[in-house]
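Participant: Build me a structure from this.
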Amino acid sequence: MIRISELRLDYLKQPVGVTKLPQFGWMIDSDQRNIIQTAYQLQIADNPDFNNAIYDSGLVESEDSAHVIPDKPALKSASKYFVHVRIKSNTGEISKWSDSTYFVTALISNIEWRAAFISAETKEDASNSKGTYLRTEFTVKNKVKEAYAFTTALGLYKFYINGKKVGTDEMTPGWTSYNKRLLYQTYDITDLLNTGKNAAGALVGAGWYKGTMGFIGARNNYGDQTAFLSQIHIRYEDGTTDIIGSDETWKGSDSPVLFSEIYDGEIYDARLEQPGWNTPGFEDKDWKAVSIVDFNKEILTAQSGTRVKKVEEVSAKRIFTTPKGDTVIDFGQNMTGWIHFRVNGKAGDKVILNCFEVLDSEGNVYFDNLRKAKETLDFTCKGGEEEYEPNFTFQGFQFAKIAAYPGNTELSDFTAYAVHSDMEPTGTFDCSNQDINQLQHNILWGLKGNFLDIPTDCPQRNERLGWTGDAQIFCRTASYLMNTYTFFHKWLKDVAADQTPEGGVPHVVPDLLSGKEADDWLLSQGTHSAAAWADVAVINPWTLYLTFGDKEIIKEQYESMKAWINFMQTHSVDNIWNYKLQFGDWVALDAEEGSYFGATPNDLTCTAYYAYSTGLFARMANYIGNTKDYETYRALFEQIKKAFQEHFFDEDGNMTANTQTAHVVALYFNLVPEKYRQKTAEALVRLVEKENGHLVTGFVGTPYICHALSQNGHIKEAYDLLLKDDFPSWLYQVKKGATTVWEHWDGLKPDGTMWSPDMNSFNHYAYGAIGEWLYRVVAGIEIDETNPGYKHSIIHPRFGGGLSYVNAGYKSVYGNLSVHWEQKDDKCILEVTVPHNTSATILLDGAKDVLQADGLQFEKAQNDRKALTGSGTYHIEFVR
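Facilitator: So this is what the prediction gives:
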């Protein structure tokens, strides 16, 4: 029996806001092994019954069950399309039609925009961050067949129809390089409309667009006046249509949101609420006329998925009194989001909550690492039972100080919501070591805390920027944990948009540092093109290609990648590259006292990344058939590699920089002369031994150090490094009670003191990049570059670390891939599930004899045994 278990469109279940035909992909279930699709039939219809399908592929002979892109039909704006598929397998069986799914189109062309950006603010409001109301009423003339709203804002917005919030999205329209690209959202509002009078309303706030952003405290980075844009398309049962757009007939008013900003929180006065303001019949005679704000609608871009939502609810774990007498709520988990509370007070009573991450060594409130961010919720009661959560801000916190609250506080009155981009979880990992399981938990929550529309560096202090280095370092780990395609695809558009004319890549994206004047060391030395940071332009598309097998991401980011390689080439001398401000091996522990810059020379780290990115770009050029660029950039890679070897190895094959990171990047980026590879790996082992078995690497070396060891015959040393639990190590943080990953190895020092508060985040995912080693090596779930997206997988778990078992899984575009291994005395048990319509190579780590092969044919492969297999679940037992 075969069937389609899931049908995906652009890697999403039901994308809303599509402007071109999606890619289609599906997962196959069967009770048989070695199932291969031999043909498929795909239908698209404008009704769920598929009467008179507008597209029917017929039976197409093809193995493709991912990345299927029909060349028709042409799509209409503001329409819902239904899709289903069936397949034929190599057994000759034809499946039933899959359950149907759908996609909804946005405006296919921006020339269809008729609405105007409207504002209840004026230029005189440039310095404030209040929230404003906007409203209108309109008539629905007949029975509605379908209706869609297209909405966005200069600022942040919440949209309402007839008193109900439209959708479950938060922090819309997100953060992009607004003057180059502004997203808009599409909503199905069919069920919210009534025949006759209806009301539309919006609450608008400053957000990233107008509020104070960045550590330099710049304001009005994109504009100084918030505005809202809405266009509603109604299609009636009788075939007629209506379009209702925001215009000068709308009215505006101030709202109860007196202040709301990303860093500082929100001030809300419930006494100023206007009940019914977003419902028909509300008396708005005292409201003011709106103004029209000029904005280029040609740069509007529909957003089809991965919007920010309240994803998880976290209950308060305890309320306690600190040694200094403060009342504090503990939610038990460091997170990003906000607090929802209930209160019963008198009009004018206050609730004030100050959010923060950690307690100090004495158990008291610790605000210092927030820097200038206030992270405060300030609520004024209107009287009676009330509930509140903020509108246009988010906090990074585990704790909240209750600075004011009427009456007694109860745990049940406080609930936290983890808020982040809505991505499907794809990876699972657990093992016999509970500290490693906690580390895995911390890595995942680091992702949740910093994937809020863009990949941020931290969620708590006055920064929260899209630092490119952090995103590059963590991309592979993130792509095991969650379906990151849409998230990174969206952000990489801004990486390209914000590149300099010469191809330089900003340190942060969206780039709100370049062009600013401030007394700041970073701005004075350069705001773009740092090795490992700027290389996100190449490494992240490469990672998405590997993970999803999708050449479209290469094609879309191709010119951006090429421009970055050319930038490095232009600024290199004899193929050694360095440029202005470099972060190098940032916050490595081999830095000089008081310095953030690790001991590995910038010439080395820059040139290593120059070679690595150039090599990756050449391979991607080859995979999309650009032979000329492949040959050109492959030759350039070889030239850079040769220069690297000549400059950074002496005549005896020793590296000239005697640091862990120098050896790590040389090994992992394949820049070591082959005859010196083992010597270089052994030198790395000695450098680790010199530190009593600890790493001292920073942002550049840490992601790859365990790989550099395990790929070169030192799996034991890699495990030993992972399992260290004293300072500095990953598990040191676990032992200190961390629930997310820290920015510094010594964020909380062994003596209880803190790293300098100017830069000490306790939710900073970069060092969580060890997560990919857990999946790729410990669990052994690896990608075959020549057949990516797990179309062909390499299953090679590496036993060690005293682990008695490991369970891991990854939900690929083809289906669930899982690995379970356990070790009992001398016998090893391995259970593997390979998705249908894929294959895998299974390698048995150090196997001397195979006791049970479950029908597979194993042959010797150096120190292992390997077998090629098709889909299905296999139970293997062997002796090492």
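
Participant: C-alpha only now, for contacts and for neighbours.
Facilitator: Noted.

Participant: which residue ranges form the strands in the stretch 751-880 of the chain?
Facilitator: 781-783, 792-795, 805-812, 815-824, 827-834, 839-844, 849-852, 859-861, 864-869, 872-879 (DSSP state E, counting those that start in this stretch).

Participant: Relative to residue 97, which of those is closest?
Facilitator: strand 815-824 (17.9 Å; C-alpha to C-alpha).

Participant: out of the strands of the stretch 751-880 of the chain, nearest to residue 763?
Facilitator: Nearest to residue 763, of the strands of the stretch 751-880 of the chain and by C-alpha to C-alpha, is strand 805-812 at 24.4 Å.

Participant: Counting by contacts, list what that closest one packs against.
Facilitator: Strand 805-812 is packed against strand 427-431, strand 815-824, with contacts defined by 3 or more C-alpha pairs under 8 Å, 6 or more residues apart in numbering; DSSP states H and E.

Participant: thinking again about what came up before, rebuild the strands of the stretch 751-880 of the chain as CSV, extending it with distance to residue 566 and mean neighbour count.
Facilitator: Below are those laid out as CSV (distance: least, C-alpha to C-alpha, whole Å; neighbours: other C-alpha atoms under 10 Å):
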stretch, distance to residue 566, mean neighbour count
strand 781-783, 29, 23
strand 792-795, 33, 24
strand 805-812, 34, 20
strand 815-824, 38, 20
strand 827-834, 41, 20
strand 839-844, 37, 23
strand 849-852, 51, 15
strand 859-861, 41, 14
strand 864-869, 41, 19
strand 872-879, 46, 19
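
Participant: this one next, for a side-by-side:
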Amino acid sequence: MPSKYRLLSLLASLLLVAQSYAASVVNLTCEYKRDPLGIDETSPRLSWQIESQEHAVQQTAYRILVSTTPEGIKSRQADLWDSGKVESNQSLHLRYAGLPLSSRQTCYWSVQFWDQNNRKSEWSTIGSWEIGLPSQSDWDGANWIQMEGDNRSSPLTKRSLKTKFINEAKEVQSYPSPLFRKTFTVRPGIKRARAYLCGLGYSEMQINGIPCSDAVLDPANVTYDRRALYVTHDITAALHPGENVATVQLGSGFYGQNHAFNAPGLNYGRPGLIAKILVDYADGSTQTINSDSSWKASSGPILYDNVYGGESYDARLEMDGWQLPGFDDSSWSHATRCEALAPKLQAQMIDPIRRIKSLAPVSIIRGHDGKWIFDLGQNIAGWAKIRVQEPAGTQLTLRYSEILTDDRRELDMITTGVHATGLEQMDIYICKGDGIETWEPRFTYHGFRYIEIEGLSSPPDSDTLQGVFVRTAVARRGYFLSSDEVLNRIYDASMWTIEDNLHSILEDCPHREKCAWLGDTHAVGETAIFNYDMAQFWTKFADDIETNLGRGGVTYWGQKATPGIPTNVATGRRVCQEARPDWGSAYILLPWYQYLYYGDTDVFTRHYPHLKRWIQYVESLTENGIVIRGYGDWCPPGGNKHMECPVELSSTAFYYGTLRVMQRFAEYLGKQDDVEQFKELARRTKDAFNKTYFDESIGGYGSQTANAISLRFELFPERQRERVSNSLVHDVTANHLGHVAVGIHGGRPIYSLLSESGSSDAAIAALKKPTWPSYSYALSQGLTTWPEIFDEFPRGRSTSGRSLNHPMQSGFAAWFHESLGGIRPGAPGFKVVHLKPYGFDQLDWVKTSHDSPYGTIKSEWSKNGERFQWEVSIPANTTARISIPSKAADLITMGGNALLECSDVKLEGICDGYATFTLDSGSYSIDSELP
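Facilitator: Have a look, this model is predicted:
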């Protein structure tokens, strides 16, 4: 072969090699986590993303390697699992199928893939996962321990409790918050060391004075007589040859919450812990340090802690060096072994609660009687951190509220639920008097904007106090910004309201109840997913529902609870009776959200028998095909007495919606008999619904919520969608003078449905209307989070005394992504991305993004006269169905080229001012002329 041909051949070969590495595998996760430590699943699910600058990259095959060492991956000699080349486009939730894995085993893994042109990627970077202690036998030798007795003598161990149901206030006392120590000797040659800890209710662990984690309020809140969660700490770097010490401090948390609500039955008992420390040496040996009666215990400076009431701390009782080796603990008592505080231990898979940010006060107000009030300018959940210099014994009392009295010189506690819990949100700090002191509570959290301090000897400054915002540290996964500042503020307030209520459950409010109500959860579930990494969070929540099945006691109409049926509150002992049909639908809708947005089939597969039982239960509550029980369209403007949608209508709609979901689940699981049963029940329910509620004369159902949920669940009669949509728009624009008047059932879908009906102008106008009861009105009255009930709020006050921080009222905010951004899943997990934006007649530009399981979906559009410019990004290994607003398809360009001439784009059709195309993955610049 002549040399020039050999050169051309070599260049061609080099080009092919370069092409084969044009895409890479990134973001390896195991059970949704990157390099997780201490998981229970011994056949975990593996996922990855594909990153490429090219268009139309699709995975057609993959190969997974799993090894006991990184070297095994590098040499491609995997000793645990080599999947071989598997023909599949699946890159989510691949179940490990290698050799059996054992407790504490570390696995290293890597992936490569082939694309549609049979090009092979490079191997990904190496990921890992580590098994924890999944079997109860793994805990053998470790004992549950507690501190015996109570030597606290201070009056600060007690608080005054007065609910609206008791005539006279009474004194209540919290459990002691004990300190534990265990000294042990470590040999040289440490290879790996882990501490496995479950400390109830809350715990903080240190090794040689080094915190094991930056988590707070850990572990997560669960139903403790069914299970408790343990955490795994990597303590390798904290140990050294010679004497070491492990220390743990406990708080009561929800486990030992023994007096709020004047309901001692909510209490599980005194704080306690179980721990196992395992030190692996280079010579192959392992040293075990178990929790037992050899651990030493003492009370400490925390005199009172209650998750509703607050914390009292006497700094004069601090014991310097108690967390370090060499401390003299001879005066401490030995820990007492006790019965198991929970029947089952499980690895904590959700993100822990962390300090997210600190907020400086925006103003300091001189209150009455020498008190000072700090305004953070934002309603948050967390606590205050103080920095003071006062004489020893000085008592500083911190009280927390959402609002002030009319003269703005006192706190008003009415919205924080003091009438229900019987406790003010209050922290007390006793100064030790040795210079500047900083302090923040450990085992409580509050909901507040304002903090009052009493006891300062001189006026404070901005350094005296900061607000500490804490929440479950789920990562941000979505963003929204637009040309309209009011909409931006509404979006931001919606996110604040959600974040303020993420404390290992989605709670109803961060002060009064802190309860995991099911109705609130399905109302806000999708909004949360668009904006945060909620996969493990909602998985835990579904499991929480399971832990309380059949524990409702009674129904609200006095019937004895039915075995296997959820309670209205998912977690703990404050279950609030058996779940009403519309609230209990969360047990099906949450697994549906997991499937729709994450492609996760595991949740509904595990819970399927319970979900089916729920359907059978709701069917038993029907009369002539109508579900006769429920809470209804909860908390519309002005309160439930203004509920416009019949309770039976909304309950029946949710029943129908869950029947259709269950049909999908049964189809996936191959349960054909169930498929036919759900299909027939849905048919009968739809017929009964429309026979009972559809008003032919108006083409709708008589209220905004009724129309909205019939559209959401596609309950309308055949060929009546447009009439029902028109009826919805008319009710908003004419019957309610441009206002939306719905509770949480209608609130979730109504703005998106208005946009879909071609009335984005009505949706935006309703949100921005300056008069009550709009979201804009709430902002104008000084609110920074959404209230439980949209009252008329004179000067930011709540006329009903209800909470000003309820996430259920953020359910509508999915609209920012699914309507203004136009981002929706077209297939489970966003394997197909639907893009169809709205609002371009009202707004100049919108920027949205959502990090899907396959990668980031971006939708950013702007309007310039009659031109519509749209920047979109579609992750590799997905496709899109994209609807472009345009006067005509032949006027659309992409990257400067006529879209109709692009060979890899297919026109599906033109309808209602949109041209719809199928599009492969990649980033695109689209330009069209608006209709």
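
Participant: Kindly provide the TM-score of these chains.
Facilitator: Scored against TM-score structural alignment, normalised by the length of the first structure, the superposed chains reach a TM-score of 0.93; 856 aligned residues with a C-alpha RMSD of 2.3 Å.

Participant: possible to save the helices and strands packed on strand 805-812 of the first structure as CSV with distance to residue 749 of the first structure?
Facilitator: Compiled in CSV, those are given as follows (distance: least, C-alpha to C-alpha, whole Å):
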stretch, distance to residue 749 of the first structure
strand 427-431, 28
strand 815-824, 36
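
Participant: Just give me the neighbour total for the closest residue to residue 54 of the first structure other than its chain neighbours.
Facilitator: Closest residue to residue 54 of the first structure apart from its sequence neighbours, by C-alpha to C-alpha, 6 or more residues apart in numbering: residue 45 at 5.2 Å. Per other C-alpha atoms under 10 Å, the neighbour tally for residue 45 of the first structure reads 20.

Participant: related to what we said a few turns ago, for the strands of the stretch 751-880 of the first structure, which one sits closest to residue 322 of the first structure?
Facilitator: Per C-alpha to C-alpha, nearest to residue 322 of the first structure of the strands of the stretch 751-880 of the first structure: strand 805-812, 40.2 Å.

Participant: Comparing the closest one with the second structure, how large is the average distance?
Facilitator: Here strand 805-812 of the first structure, set against the second structure after superposition, deviates by a mean of 0.5 Å using mean C-alpha distance after the TM-score superposition for the first structure.

Participant: neighbouring contacts of that strand?
Facilitator: 426-432, 480-481, 547-548, 775, 778-779, 789-790, 816-823 (C-alpha atoms under 8 Å, 6 or more residues apart in numbering).

Participant: now the angle between strand 827-834 and that strand, please.
Facilitator: 10 degrees (axes from the mean of the first three to the mean of the last three C-alpha atoms, to 10 degrees).

Participant: Over in the second structure, find the residue span strand 805-812 of the first structure aligns onto.
Facilitator: Using TM-score structural alignment, the residues of the second structure aligned to strand 805-812 of the first structure are 845-852.

Participant: my guess is residue 469 of the second structure contacts residue 381, does it?
Facilitator: Yes: the pair residue 469 of the second structure / residue 381 is scored as a contact, 5.7 Å apart, by C-alpha atoms under 8 Å.

Participant: Please identify which of the two sits among more neighbours.
Facilitator: Ranked by neighbour count (other C-alpha under 10 Å), residue 469 of the second structure and residue 381 place residue 381 first, with 26 against 22.

Participant: corresponding residue for the more buried one in the first structure?
Facilitator: So, by TM-score structural alignment, residue 381 of the second structure is matched to residue 336.

Participant: So that match, which state does it fall into?
Facilitator: strand (DSSP: H, G, I helix; E, B strand; the rest coil).

Participant: Identify the residues contacting it.
Facilitator: So residue 336 of the first structure contacts 394-397, 417-420, 448-450, 459-460 (C-alpha under 8 Å, 6+ apart).

Participant: which element is the counterpart of residue 547 of the first structure in the second structure on?
Facilitator: Counting by TM-score structural alignment, residue 547 of the first structure lines up with residue 597 in the second structure. Here residue 597 of the second structure, judged by DSSP states H and E, is contained in helix 586-598.

Participant: Does that helix pack against any helices or strands, and if so which?
Facilitator: helix 518-531, helix 535-547, helix 602-619, helix 647-669.

Participant: please redo it, this time with the cut-off set to 10 Å
Facilitator: helix 518-531, helix 535-547, helix 602-619, helix 647-669, strand 823-825 (3 or more C-alpha pairs under 10 Å, 6 or more residues apart in numbering; DSSP states H and E).

Participant: okay if I get these as JSON lines plus distance to residue 30 of the second structure?
Facilitator: Listed next are those as JSON lines, based on distance: least, C-alpha to C-alpha, whole Å:
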{"stretch": "helix 518-531", "distance to residue 30 of the second structure": "19"}
{"stretch": "helix 535-547", "distance to residue 30 of the second structure": "11"}
{"stretch": "helix 602-619", "distance to residue 30 of the second structure": "14"}
{"stretch": "helix 647-669", "distance to residue 30 of the second structure": "23"}
{"stretch": "strand 823-825", "distance to residue 30 of the second structure": "23"}
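
Participant: Deepest-packed of these, please.
Facilitator: Scoring these by mean neighbour count under mean count of other C-alpha atoms under 10 Å gives helix 518-531 as the most buried, with a mean of 25.

Participant: Figure out the length between the terminal residues of stretch 475-485 of the second structure.
Facilitator: In stretch 475-485 of the second structure, first residue to last residue: 25 Å (C-alpha to C-alpha, to the nearest Å).

Participant: can you name the residues of the first structure that it overlays?
Facilitator: Against the first structure, stretch 475-485 of the second structure falls on residues 424-434 (TM-score structural alignment).

Participant: how about the matching stretch: buried residues?
Facilitator: 425-431 (16 or more other C-alpha atoms under 10 Å).
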